[in-house]
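[1] pasting the sequence and the predicted model now:
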Amino acid sequence: MNRSNLLIIIVVGAMVGLLSCIYIVDEREKALVLRFGRVVNVKEEPGLAFKLPLVDQVVTYEDRILSLEVGPLEITPSDDRRLIVDAFARYRIADVETFRQAVGGVGVSAGEQRLDNIMRDQTREILGTVSSNDILSSDRAALMLRIRNGAIAQARGLGLEVIDVRLKRTDLPQANLEATFARMRAEREREAADEIARGEEAAQRVRAQADRTEVELVSEAEREAEVIRGEADAERNGIFAEAYGADTEFFEFYRSLNAYSNALQPGNSSMVLSPDSEFFNYLKSATGNGQ
């Protein structure tokens, strides 16, 4: 082997050795340097760092905010109405060394499983102290804050920081849902029946008032009509009396014509009268006096 080849081998070996001493930490990550399984260094700032080759091992963890979906969870609020709750949490690995000690070499999945258990316990504990109406209402920020605060202390032991908790879905189980719908339907039907009854009562009052007003108006109108009719009759009789006093013969002629009009109506086909009856005086003579 000549000197040039030996030099190349030495340079390549030096480069490999140098590269094995260097590792890069991304800005989205944190790194732990393990020596025989024991943490010897924590690298949280992005950039280049050095380690012992063949001895040290570098393990990286996410430094970004992560999401954890908490699957459907059945809870029993204080009013014993069971609910199905879905939630999710936002968290980050705040202390990678504590997280490594808590979960070992299994990784993030083990930490998420333990955080999921914490979230389930806190959700059951907090929501079990309030009524279902509080949980189903749109104003649940205080409940979510209590769940987050309760999970923070327990998650800190895992090296995790719980940033936010949200309740996504809060529904009744299917059997309870149908029973609730039936109860709501019965309540609405009862309210409708009450409204109908109140409406009928109001209609009866309106009808009674209208009938009473009608009777009063008709009675008043009939009274006024009788008064007017009496006044008209009196005025007519006065005119007749004045006319009779002015021309006795004309008045008798007028009365005879009225008698003929009333007697000779359609249907009055026959009349039995004496031939010398005074009824037809104005029909038997030109002067109307029977001569």
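    Done, it's in.
[2] C-alpha only now, for contacts and for neighbours.
    Will do.
[3] residues contacting N281?
    Going by C-alpha atoms under 8 Å, 6 or more residues apart in numbering, N281 touches G288, N289, G290.
[4] helix or strand: which one has the nearest residue to the first one once chain neighbours are set aside?
    Leaving out its chain neighbours, the residue that sits closest to G288 by C-alpha to C-alpha, 6 or more residues apart in numbering is Y282, at 3.8 Å. Taking DSSP states H and E as the criterion, Y282 maps to helix 281-284.
[5] pull the distance from that helix to the chain's centre.
    93 Å (C-alpha atoms, centre = their mean, to the nearest Å).
[6] pull out the buried positions in it.
    N281, Y282 (16 or more other C-alpha atoms under 10 Å).
[7] same check, this time on stretch 164-173
    For stretch 164-173, using 16+ other C-alpha under 10 Å, the buried residues are D164, V165, R166, L167, T170, D171, L172.
[8] of these, which is the nearest to M184?
    L172 (13.6 Å; C-alpha to C-alpha).
[9] same for the longest helix along the chain, what does it pack against?
    Counting by DSSP state H, the longest helix found in the chain is helix 174-246. Helix 174-246 sits against helix 248-263, with contacts defined as 3 or more C-alpha pairs under 8 Å, 6 or more residues apart in numbering; DSSP states H and E.
[10] if we can go back for a sec, surely the residue nearest to G288 touches R255?
    No: the criterion here is C-alpha atoms under 8 Å, and Y282 misses it with R255 at 10.8 Å.
[11] any idea which helix or strand carries L167?
    With DSSP H and E as the test, L167 turns up in strand 160-171.
[12] who touches that strand?
    83-95, 99, 135-136, 144-145, 147-148, 151-152, 155, 177.
[13] relative to helix 174-246, how tilted is that strand?
    In terms of direction (axes from the mean of the first three to the mean of the last three C-alpha atoms, to 10 degrees), strand 160-171 departs from helix 174-246 by 50 degrees.
[14] quick one: distance of strand 160-171 to the chain centre.
    Distance of strand 160-171 from the chain centroid (C-alpha atoms, centre = their mean) equals 24 Å.
[15] and what of stretch 218-238?
    For stretch 218-238, the distance to the chain centre is 65 Å (C-alpha atoms, centre = their mean).
[16] now do stretch 112-121
    The answer for stretch 112-121 is 34 Å, by C-alpha atoms, centre = their mean.
[17] in that stretch, what's buried?
    Buried residues in stretch 112-121 (16+ other C-alpha under 10 Å): E112, R114, L115, D116, I118, M119, R120.
[18] this is the comparison structure:
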Amino acid sequence: MSRALIGAVVLAAALLVASSTLFTVHQTQQVLITQFGEPIRVIREPGLHYKLPFIQSVIAFDRRLLDYDAPGEEVILGDQRRLIVDSFTRYRITNPLEFYQTVGATEAGIRARLNSIVQSSLRRVLGNEPLLSVLSTDRTRIMGTIRNQVNEEARRFGIEVTDVRIRRADLPEENTQAILSRMQSERERVAREARAEGAEVAVRVRAGADRERTVLLAEGQASADILRGQGEQEAIRIFADAFQRDPAFFQFWRSMQAYRDAFGEGETRLLLSPDSEFFRYFRGTSQIGQPGAVAPAPPAAPAAAPAPARTSD
């Protein structure tokens, strides 16, 4: 065998031993060294490290914050109401040795343990709280209590639980329909009360408006009657003053009015003699407007003669 071949074999063996001896720890990881399955030491510092080749193994664990989404579970609250709670948990591996010894080398082992712990804590804490507390600002206090309980129980697995949150809380389907029916009935009752109160207010306003209208009409009618009486009084006074100033002209004017009424449109027939007092102003007007002349009394309109009766042939 040539020296070159021997050198190549030695170099390959050296590289194989070096690759089995040296390893790198990432800054997001922490490493547990095991020898024949038994844990030897924990390495948390990032960088280049070594181990015994072929007999020691490296198991890496994530040191970042990890999430676990728990499936929805039905929980009975303190007021005996049922609620389907969907939660999630955030945790961090703080002790790789304890984690390896209790749940194994992978994260799958801790998920079943966390699910049991979280569900038990949810049932225990929410079983003492009413629905209004879960849906109000007390939810922060409730979740803090659940987180502390879960963290206390999960420490034995080498993890630290930093947060437990309820992602969604729904009522069961049958409860949802019943609550929706009650809400609808309540809204309808409130609507009926609002309509009844509105109708009462409308009747009261309408009655007040009718009463005010009646009062205004009565006051207006009274004012109109007073003004009409005052106007008629003033007209009579003016009429009397005018009659006293020129009685002859007044008598003439009254006669003209009587002529207008008597000879107006219509089928009325008058039977009068030519020398009737009714036609005195047609015979002469020498006394009208003379000083000191006294006009005769105004002629009264003669009664209408009845129309001749028709005789049948």
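    Okay, I see it. Quick caveat: nothing in here was measured; it's all calculated off a predicted structure.
[19] if I look at T106 of the second structure, how far off is A14 of the second structure?
    32 Å (C-alpha to C-alpha, to the nearest Å).
[20] which residue in the second structure lines up with R35 of the first structure?
    Here R35 of the first structure is matched to Q35 in the second structure, going by TM-score structural alignment.
[21] contact partners for that match?
    Contacts of Q35 of the second structure by C-alpha under 8 Å, 6+ apart are I55, Q56, S57.
[22] list the ones among these that fall in strands.
    Q56, S57 (DSSP state E).
[23] with neighbour count and distance to A191 of the second structure added, can I get the contacts of Q35 of the second structure in CSV?
    Shown next, in CSV, are the contacts of Q35 of the second structure (neighbours: other C-alpha atoms under 10 Å; distance: C-alpha to C-alpha, whole Å):
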residue, neighbour count, distance to A191 of the second structure
I55, 12, 81
Q56, 18, 78
S57, 21, 74
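[24] any idea which of the contacts of Q35 of the second structure is closest to I236 of the second structure?
    When the contacts of Q35 of the second structure are compared for distance to I236 of the second structure (C-alpha to C-alpha), S57 wins out at 135.1 Å.
[25] what about the residue nearest to that closest one when sequence neighbours are not counted, neighbour count?
    Nearest residue to S57 of the second structure, sequence neighbours excluded (C-alpha to C-alpha, 6+ apart): T34, at 5.2 Å. Number of residues near T34 of the second structure (other C-alpha atoms under 10 Å) recorded here: 17.
[26] how about N268 of the first structure?
    Neighbour number of N268 of the first structure under other C-alpha under 10 Å is 9.
[27] cool, G37 of the second structure as well?
    There are 10 residues near G37 of the second structure, going by other C-alpha under 10 Å.
[28] ok, now which ones touch it?
    Contacts of G37 of the second structure (C-alpha under 8 Å, 6+ apart): none.
[29] from G104 of the second structure, how far off is it?
    Distance from G37 of the second structure to G104 of the second structure, by C-alpha to C-alpha: 11 Å.
[30] quick one on the thing from earlier: the strand holding L167 of the first structure: average distance to aligned residues in the second structure?
    Its aligned residues in the second structure lie a mean 1.8 Å from strand 160-171 of the first structure after superposition (mean C-alpha distance after the TM-score superposition for the first structure).
[31] doesn't R81 of the first structure lie inside a helix?
    No: applying DSSP: H, G, I helix; E, B strand; the rest coil, one finds R81 of the first structure to be coil, outside a helix.
[32] for the closest residue in space to it that isn't next to it in sequence, give me its contacts.
    Residue nearest to R81 of the first structure in three dimensions, not counting chain neighbours: S132, with 6.5 Å by C-alpha to C-alpha, 6+ apart. Taking C-alpha under 8 Å, 6+ apart, we find S132 of the first structure in contact with P77, S78, D79, R81, L83.
[33] how far away is S132 of the first structure from I75 of the first structure?
    10 Å.
[34] overlap of the contact sets of the two?
    Counting by C-alpha under 8 Å, 6+ apart, the residues touching both S132 of the first structure and I75 are L83.
[35] flag every buried residue along stretch 283-291 of the first structure.
    Under 16+ other C-alpha under 10 Å, the buried positions of stretch 283-291 of the first structure are G288.
[36] let me see the ranges of the helices in the stretch 1-150 of the second structure.
    Using DSSP state H, counting those that start in this stretch, the helices of the stretch 1-150 of the second structure run over residues 3-21, 96-103, 108-126, 131-134, 139-154.
[37] so how far is F252 of the second structure from A258 of the second structure?
    10 Å.
[38] and for these two, which residues touch both?
    Between them, A258 of the second structure and F252 share no contacting residue, judged by C-alpha under 8 Å, 6+ apart.
[39] out of everything not next to it in sequence, what's closest to V164 of the second structure?
    Going by C-alpha to C-alpha, 6+ apart, V164 of the second structure has T89 as its nearest residue, at 4.6 Å.
[40] test my guess that the one you found contacts D69.
    Yes: assessed by C-alpha under 8 Å, T89 of the second structure is found in contact with D69 at 6.4 Å.
[41] who's more crowded, these two?
    Higher neighbour count among T89 of the second structure and D69: T89, with 21 against 16, using other C-alpha under 10 Å.
[42] relative to V150 of the second structure, how far out is the more buried one?
    T89 of the second structure is 9 Å from V150 of the second structure, by C-alpha to C-alpha.
[43] ok, now Q119 of the second structure?
    Q119 of the second structure is 9 Å from V150 of the second structure, by C-alpha to C-alpha.
[44] now swap in L48 of the second structure and tell me
    On the measure of C-alpha to C-alpha, L48 of the second structure and V150 of the second structure end up 36 Å apart.
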